[in-house]
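Asks: quick one: sequence and predicted model below, then my questions.
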Amino acid sequence: MTGRITAAAGRTAVAAAFVTGIAVLVGLLPLLSGRDPALSVLRARSAEREPDAAALAAVRGELGLDAGHTAFLLRWAQDATRGDFGRSWVSGEPVAGRVVAALGVSATLTAFAVLVAFAVMALLVARTLVRAVDGGRDNGRNGVAAVLAGLPEFVLGALFVVLFAVRLRWLPTSGWNDLSHAVLPAVALGVPAGAVLGVVARDAVRDAASAPWLRAWTAAGLRRRVIGLAVVRRAAAVVAEQLGLLFAGLLGGAAAVEVVFAVPGIGRLAVNGAIAQDVPVVQACVLVVLAVGVLASATGGPARRLLLGPAGEAAALDSAPPAPRPPVRVWLWTCALVVAAAVVAGGVWRDPLAVDLTARLRPPSPTHPMGTDALGRDLLARLSHGAVNTALLALAVTATTAVIGVLIGLAAKRTSTAAALVNALPPVVVALLVAVTFQPGWAGAVAAVAATGWAPLAGHARSLAADQRASGHLVASRALGASSWHLTTRHVLPAIVPAVVRNAGVRLPAVALALATLGYLGLGAQPPEPEWGLLIAEGMPYVERAPWTVLFPAAGLVALGLAATSLAARAR
């Protein structure tokens, strides 16, 4: 009992320290940029007004900057505790009302997106579950999931607008007047997330299907319904923590979709506030997203314990034998490598920055094999030069987050408070803080994605490690005197790394998309840099008349996802 109280107190202390640190950082946001906040406010309110000494002094007095940084922070903290986030620097309206309204919109959109993600996950895992109940094993690859996970959300949104809203006129193109406006953005937001979740669920079902208890139940003649429910329950215990993290991530990471569909959500409000230098709006949005994300992420642990029953996380799940290694299709890999090398080699000798306004939006031709963009630049050259920026950087960030996730997952005996709190801050929000403090660019974008990308992997690793530590052979080995180091390095680690690597591999396109999205929002790569996400963003306004401007860079991201998933599958 004392140990549980101590552990709970430790988690509370960690959470309090984390939230306090973020709150201090957010509270000092107007002072961390090195620019005069009074000058920023004056320019935000009226770009034509001269920043004379009297005007600046009046603004400093209004903001309370004359009293010093400490007094300014304490005043802001007291007001924020009462729900008063001040007034907008641009409009002068109270910020709290706008944030509450935007939060309601984003929460509704996120709830629908989670339903879509759950439906996609169920479709992807259905075949594996049926084979598990029948005593077989599904050793198929996650190719479909990789394609879906590699589809950029804002590209899906743009295609949905063109097809279902403009051409077929089934649904509205933008806005937020009734639930019909939530359909297209929810599907665009939920499909890639559901694909990532489907990989986790398939691995969990496969592991449950390989357990000795399932073979014993099947030999005993238990009904398929009973066996199926038991497999679902065991797999759901692994997926449960991911659902809370999924909601938290979607809530704060929907800014791009909200911009495409002009949804007045909290992500779009924060981005617009950052562009307009409306710091009070950004402060309020960051704190609200953090609070809601922490609450959503905290539901994973109780849900897991509820699914596992009274035994909780001590319920045994014997370790699964290694799955058969998928056959190596040498000819397929050879063709893929040849095509990729041909694309890079064919475009690396071309100038990706050469502008030719007489060749704007030309379709693919012998002169321009992938066509040209709105400025007449060769898309093959830009795609080839952008491969290094997009693929290699995303691979490095993914590998870093996977290592961090495994290490934290192994060290955490219970639901990781740090993972839940960090996951509550999506890359867009972290990038906003970095951009305001320093300067927008690749370094800030990489730091933002790496600082948040390890959280779901840590939750996945912790769930798998808990199941392995509770397995029968590890309990027996521990009773015979095996050390914790031996059990971790020889049994737990080899059992969880393949699944986490596959999870990270499927998330690699999402990492590339996160970097691209930050560039699109002005927080990462800057034009005219040939980066795949920027290529998609630049081609979005012309997707109906020049679809190749979006098709080829989007295909590159999808191919990146397929390659990452196939390589990750070899980790079995």
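Replies: Received the coordinates, thanks.
Asks: from now on I want contacts and neighbour counts done on CA atoms only, so please keep to that.
Replies: OK.
Asks: secondary structure element holding the spatially most central residue of the chain?
Replies: Central residue check for the chain by CA atoms, centre = their mean: the C-alpha nearest the mean position is that of Gly249, 5.8 Å away. Secondary structure assignment for Gly249, by DSSP states H and E: helix 224-253.
Asks: Leu380: neighbour count?
Replies: Look at Leu380: counted by other CA atoms under 10 Å, it has 26 neighbours.
Asks: next up, a structure to set beside the first:
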Amino acid sequence: MTSAFRNWALSETPSSRRQAAWGNRYRAWLNFKGNPLGMIGLTIIAIFVLMAILAPLLATHNPATQELGNRLAAPSAAHWLGTDELGRDVYTRILYGARVTLGMVIAVVVLVAPIGLAIGCIAGYFGGIVDTILMRITDIFLAFPRLVLALAFVAALKPGVESAVLAIALTAWPPYARMARAETLTVRGSDFIAAYRLTGASSWRIIFRHIAPLCTPSLIVRVTLDMSSIIITAASLGFLGMGAQPPSPEWGAMIATAKRFIFEQWWVPMIPAIAILLVSLAFNFLGDALRDVLDPKGN
């Protein structure tokens, strides 16, 4: 079955657009498989995603159950990664914390990627006053450090996961808009765009049906590389008390409540810190591999 699909996908003379599209996807996958760091990153991310999805099945305890008589216990057979200052199982809270942290990251990406892509394509295609207004707004958001601006937005709303997601989204879209604008400027004068205009296609149809898909590979690479900074920003908001609120098992909040135990009971703050490190590093590995596969101009 696999050999038949391989021969079909890698055919030098595809008989349909569908076969050609699958051939391109399969070649991209083969190129990606040849990058060891990319595969390591993909494996780590897949493990954490499965941990988040299967948390109720993999957990050994209730993440909110307190055992004050067993607080700050070292890792053991009963508690694989020890317990925190309230006797809660750290391993279980890491599993459920993956749901919170990765859920926030996915929500941010779903919000900002289409917005940044649309703003950048519109600004690059129309140019003139439209480009000036949209890019000056973008510059205003870029002028502030992401974490500082996110803190300001959360403070104006109220601490919580929803506020943190909205605040990070409001500060994360400008780089995507800049990238999409640059890509649009390189293709808007192309002959195939002029041909679409001659057929009577509207500007909006050209932007969203023809230009935006050309910007998507670069956007995917940029989003993947930006995942680590989004994770760190989300964890930082939790650490500062502006993100997920206790007793929610968010990794940043777990570090904040356990930081005073770093010298004696080091595993309590270090385990969530290691989780943040691994996921952030994995997304960087994955982004570098995707850049080699999807954005050959960046090589």
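Replies: On my side now, so go ahead. Treat the numbers as computed from the prediction; the structure is a model and nothing was measured.
Asks: can you calculate the TM-score here?
Replies: The TM-score (TM-score structural alignment, normalised by the length of the second structure) is 0.68; 249 aligned residues with a CA RMSD of 3.6 Å.
Asks: related to what we said a few turns ago, how far does the helix holding Gly249 of the first structure sit from its chain's centre?
Replies: 17 Å (CA atoms, centre = their mean, to the nearest Å).
Asks: and for stretch 491-511 of the first structure?
Replies: With CA atoms, centre = their mean as the basis, stretch 491-511 of the first structure stands 15 Å off its chain's centre.
Asks: likewise for stretch 246-264 of the second structure?
Replies: On CA atoms, centre = their mean, the centre of stretch 246-264 of the second structure falls 23 Å from the chain's centre.
Asks: how about stretch 355-374 of the first structure?
Replies: On the basis of CA atoms, centre = their mean, stretch 355-374 of the first structure sits 34 Å off its chain's mean C-alpha point.
Asks: if I look at Leu117 of the second structure, how far off is Arg136 of the second structure?
Replies: Leu117 of the second structure sits 16 Å away from Arg136 of the second structure, going by CA to CA, to the nearest Å.
Asks: which of those two has more residues huddled nearby?
Replies: Taking other CA under 10 Å, Leu117 of the second structure and Arg136 do not tie; Leu117 has more neighbours (25 against 11).
Asks: so what corresponds to the more buried one in the first structure?
Replies: Counting by TM-score structural alignment, Leu117 of the second structure lines up with Val406 in the first structure.
Asks: and what of Ile140 of the second structure?
Replies: Counting by TM-score structural alignment, Ile140 of the second structure lines up with Leu421 in the first structure.
Asks: isn't that match right up against Gly293?
Replies: Yes. Leu421 of the first structure lies in contact with Gly293 (CA atoms under 8 Å); the separation is 7.4 Å.
Asks: longest helix of the first structure, counting residues only.
Replies: Longest helix in the first structure by number of residues (criterion: DSSP state H): helix 95-133.
Asks: whichever strand or helix holds Thr401 of the first structure: what's the following helix or strand?
Replies: Taking DSSP H and E as the definition, Thr401 of the first structure sits inside helix 393-411. Using DSSP H and E, the next helix or strand after helix 393-411 of the first structure towards the C-terminus is helix 417-423.
Asks: next, the angle helix 224-253 makes with the helix or strand that that following helix is followed by.
Replies: Downstream of helix 417-423 of the first structure, the next assigned helix or strand under DSSP H and E is helix 427-437. Relative orientation of helix 427-437 of the first structure versus helix 224-253 (axes from the mean of the first three to the mean of the last three CA atoms, to 10 degrees): 20 degrees.
Asks: any buried residues in the helix or strand just after helix 427-437 of the first structure, and which?
Replies: As assigned by DSSP H and E, the chain's next helix or strand after helix 427-437 of the first structure is helix 442-469. Residues of helix 442-469 of the first structure classed as buried by neighbour count (16 or more other CA atoms under 10 Å): 442-469.
Asks: run through the neighbouring helices and strands of the helix or strand that helix 442-469 of the first structure is followed by.
Replies: Using DSSP H and E, the helix or strand that follows helix 442-469 of the first structure towards the C-terminus is helix 472-479. Applying 3 or more CA pairs under 8 Å, 6 or more residues apart in numbering; DSSP states H and E, we find helix 472-479 of the first structure packed against helix 484-487.
Asks: and the helix it packs on, how far out from the chain's middle?
Replies: Here helix 484-487 of the first structure shows a centroid-to-chain-centroid distance of 33 Å under the convention CA atoms, centre = their mean.
Asks: which residues are contacting it?
Replies: Helix 484-487 of the first structure has contacts (CA atoms under 8 Å, 6 or more residues apart in numbering) with 474, 477-478.
Asks: could you list the buried residues of that helix?
Replies: Buried, per 16+ other CA under 10 Å, within helix 484-487 of the first structure: Leu487.
Asks: and the helix or strand following that helix, what does it pack against?
Replies: Using DSSP H and E, the helix or strand that follows helix 484-487 of the first structure in sequence is helix 493-520. Helices and strands touching helix 493-520 of the first structure, by 3+ CA pairs under 8 Å, 6+ apart, are helix 143-149, helix 183-209, helix 393-411, helix 427-437, helix 442-469, helix 532-539, helix 548-569.
Asks: what's the angle from helix 493-520 of the first structure to helix 442-469?
Replies: Going by the same axes, to 10 degrees, helix 493-520 of the first structure makes 150 degrees with helix 442-469.
Asks: quick one, what contacts Thr401 of the first structure?
Replies: Contacts of Thr401 of the first structure by CA under 8 Å, 6+ apart are 450, 453-454, 457.
Asks: greatest separation within those residues: which pair is it?
Replies: Greatest spatial distance among these (CA to CA): Ala450 and Leu457, at 11.8 Å.
Asks: setting aside sequence neighbours, what's the nearest residue to whichever residue in the first structure pairs up with Gly252 of the second structure?
Replies: Aligned counterpart of Gly252 of the second structure in the first structure: Gly533 (TM-score structural alignment). Leaving out its chain neighbours, the residue that sits closest to Gly533 of the first structure by CA to CA, 6 or more residues apart in numbering is Ala516, at 4.1 Å.
Asks: measure Pro247 of the second structure to Arg93 of the second structure for me?
Replies: For Pro247 of the second structure, the distance to Arg93 of the second structure equals 10 Å [CA to CA].
Asks: could you do Ser218 of the second structure as well?
Replies: The gap separating Ser218 of the second structure from Arg93 of the second structure is 35 Å, by CA to CA.
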